[in-house]
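Participant: below are the sequence and a predicted model for it; my questions follow.
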Amino acid sequence: MDLKISVLDQSVIRKGDHASIALQNTVKLAQITEELGYHRFWVAEHHNTIGVAGSSPEVLISHIASKTRKIRVGSGGILLPQYSPYKVAENFKMLETLFPNRIDLGIGRSPGGSPATRLALTDGVRRSLNDFPRQVKDLQGFLNNELPTDHPYHEVAAYPVPERAPEMWVLGVSHRGARVAAENGIAFTYGHFINPENGQKAIDYYYEHFQPSNLLSRPKVNVCVFVICAPKQEKAEEMALSLDRWLLLVERGLDTRIPSIEEAKRMNFTQEERKRIQENRKRMVIGTPAKVKDDLLRLSELYQTDELMIITNVYDFHDKIQSYTLLAEALK
């Protein structure tokens, strides 16, 4: 099986850097991975966090697409419960019109942060996450301008109208997301980098229950995983120390800027923290090109997919570029 590789980049800010550098590096990474043959480049949405610069994927997608030529660019993902499906459809139909056959609309059910952050996003309107399946149907309807005749917004169309709708994906970390994707005939992305435990069950459910739609005739899956690749195993393990420490900070809602390897080495981790680091390592593939290739091929077989999305959060940008480069060369 030929394995396609894609990129998810969160525009994580290094300690000592500014957000502008993180965003510039995201654009550079898109340009470099395009030349290396990566299939897609997705950006994330995070709010009220000092360590992640990517708060507006629509704006960043437009900029990246204008700085690249052919790589698909998209969201991983838009936090739909906080927004109007109509406005999301308008934004992504505009992007697809500007950059034909290059735009992916990935959507997620995440609340987007703390309760106060979520209320700020919705301007004080309290919305239930249980509305997500209904919002997904509405979004599909607006993308195709095919809402049911009894829908209250049936006469409302989303413009502009591109030659084709952007490619739509549901992001999930359990069978709940898989169910929404399957029942609505939408491609499904599983976040192994978030939850490595439930992926096989979720994807099995998706394949078994998929219903074709106007957007997708056959099931389509990709899986996102943390990857750190280096010429030697020792170097890869050293690079991973920054990610180990960063994940502990993220999980505790602390300073989410990514720390240096030197800072991580100075840390005296508690027994509980060491246990958590070992658990988090299940979310990662770390090693030489040969080892990483073998591990990713096994993951693709486990998850029944021919596409993996690679997320590489390390401190040094040159190490990051080398990791993506070595991986691309290993999978040629």
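Facilitator: That came through fine. None of these values were measured; they are calculated from a predicted model.
Participant: from here on, contacts and neighbour counts on C-alpha atoms
Facilitator: Fine.
Participant: all helices for the stretch 1-150 of the chain, in order.
Facilitator: 19-36, 57-67, 85-98, 115-121, 132-144 (DSSP state H, counting those that start in this stretch).
Participant: switch the ones you listed over to JSON lines; also include distance to E155.
Facilitator: Putting the helices of the stretch 1-150 of the chain into JSON lines (distance: least, C-alpha to C-alpha, whole Å) gives the following:
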{"stretch": "helix 19-36", "distance to E155": "39"}
{"stretch": "helix 57-67", "distance to E155": "26"}
{"stretch": "helix 85-98", "distance to E155": "12"}
{"stretch": "helix 115-121", "distance to E155": "27"}
{"stretch": "helix 132-144", "distance to E155": "10"}
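Participant: in JSON lines, list those along with mean neighbour count and distance to I228.
Facilitator: Listed next are the helices of the stretch 1-150 of the chain as JSON lines, based on neighbours: other C-alpha atoms under 10 Å; distance: least, C-alpha to C-alpha, whole Å:
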{"stretch": "helix 19-36", "mean neighbour count": "18", "distance to I228": "15"}
{"stretch": "helix 57-67", "mean neighbour count": "18", "distance to I228": "23"}
{"stretch": "helix 85-98", "mean neighbour count": "22", "distance to I228": "31"}
{"stretch": "helix 115-121", "mean neighbour count": "15", "distance to I228": "32"}
{"stretch": "helix 132-144", "mean neighbour count": "21", "distance to I228": "33"}
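Participant: before we go on, here's another structure to hold up against the first:
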Amino acid sequence: MIKLSVLDQSPVSSGSTPKEALKRTVELAKLTEELGYHRFWVAEHHNTNGLAGSSPTLLMTHLASQTSRIRIGSGGVLLPQYSPYKVAEDAQMLENLFPNRIDLGLGRSPGGDALTRLALTDGVRKSLTEFPRQIQALKGHLEHNLPSDHPYYGVTAYPLSETRPELWHLGINKRGARSAAELGISFTFGHFIYSVGGQEAIRHYKQEFIPSSYQSKPKTNVCVFVVCAETTEEAEQHAKTLDDWLLKVSKGGDTTISSIEEVRNRSYSEEELKKISTNRPRMIVGNPAEVKQELIELQQKYDNDEFLIITNIHDYEAKKKSYELLAELFPQTSFLKETDENV
């Protein structure tokens, strides 16, 4: 049985507002909890008008308070912009408030262009190559076992908690998979970002996984765009707003999601049409039977434990319907008992 989870970037649709986007994220968390989804993750983006989720830990706190069962997580906290110690404190605060419900997904993305990144670090230049070291330090703070020669040995991350968040290493290649394996934490492959190389990355992660105090076995999920509707034609209609949005994101500037009508009235160059076609392998689009078959085939390809579903389309009602149809295709009731035991 395929286990389903959600990634929501709090996308802003044209004609709407960031406030409405965040409200819809909360509504979607409640809905997908009712449908039996396992996790609900939110993202971190900066200096972009089309994605309202700039502070995952703040949003996670609110989402966890508005739900009772579903795991709430980050997909992810962009660790290079922060102190591992401060992230550990935030994680332990969340664990104290919502024990056994917090996932901490960690990404190495710069979070924006060069100027935005400098603004995030207040002018301090940080190397992305430090990411594995930062995760190791974060683990040390959460486990309270920093080595005696560590520069911050003796500094304790409070408030102490009886439980720890699940740690997930986000990645799109074998380098990220190798890092997750060496650290002994879970691995997320971003198929929705880069649709090639994931099979090799996940295989490498599983082969090289080193058991840790966090987990004895490897655990994987794959994040993929999915647009599911009652008919193929309807799904394609909504997917065109995702096609257009991905094109806008690649150009920068306005990153709100255009409506079906706006997209229909837009003309694309040959180069843009080629880019849209190139992006299509990052998503699964179709009626329930088509989507089910493609997800099954994708799991057979990756041999992953879970899917993280992201649906960035303009029509919010159609977005909810897509998640509802997926839950009907892959009933999640068999996982509810497992989740209840952790609450």
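Facilitator: Right, received. Where do you want to start? Computed from a predicted structure; not experimentally measured.
Participant: ok, back up a step: out of the helices of the stretch 1-150 of structure 1, which is closest to I277 of structure 1?
Facilitator: helix 19-36 (25.0 Å; C-alpha to C-alpha).
Participant: and that closest one, what other elements does it pack with?
Facilitator: Judged by 3 or more C-alpha pairs under 8 Å, 6 or more residues apart in numbering; DSSP states H and E, helix 19-36 of structure 1 is in contact with helix 57-67, helix 317-330.
Participant: a markdown table for the ones you listed, including distance to M309 of structure 1?
Facilitator: Shown next, in a markdown table, are those (distance: least, C-alpha to C-alpha, whole Å):
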| stretch | distance to M309 of structure 1 |
| --- | --- |
| helix 57-67 | 17 |
| helix 317-330 | 11 |
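Participant: nearest to E163 of structure 1, out of the ones you listed?
Facilitator: It's helix 57-67; of those, that one is closest to E163 of structure 1 (C-alpha to C-alpha) at 17.5 Å.
Participant: mean shift of the closest one relative to structure 2?
Facilitator: With mean C-alpha distance after the TM-score superposition for structure 1, helix 57-67 of structure 1 departs from structure 2 by a mean of 0.3 Å once superposed.
Participant: run the angle between that helix and helix 85-98 for me.
Facilitator: Compare the direction of helix 57-67 of structure 1 with that of helix 85-98 by axes from the mean of the first three to the mean of the last three C-alpha atoms, to 10 degrees and you get 0 degrees.
Participant: quick one: residues in contact with helix 57-67 of structure 1.
Facilitator: 27, 30-31, 42-45, 54, 71-75, 77-78, 91-92, 95, 99 (C-alpha atoms under 8 Å, 6 or more residues apart in numbering).
Participant: quick revisit: nearest to P259 of structure 1, out of the helices of the stretch 1-150 of structure 1?
Facilitator: helix 19-36 (13.7 Å).
Participant: the closest one aligns to what range in structure 2?
Facilitator: On the basis of TM-score structural alignment, helix 19-36 of structure 1 is assigned to residues 18-35 in structure 2.
Participant: now do the matching stretch: distance to the chain's middle.
Facilitator: 15 Å (C-alpha atoms, centre = their mean, to the nearest Å).
Participant: roughly how far apart are the residue nearest to the spatial centre of structure 2 and H314 of structure 2?
Facilitator: When C-alpha atoms, centre = their mean is applied to structure 2, the residue found nearest the centroid is G75 (3.2 Å). Distance, G75 of structure 2 to H314 of structure 2, by C-alpha to C-alpha, to the nearest Å: 21 Å.
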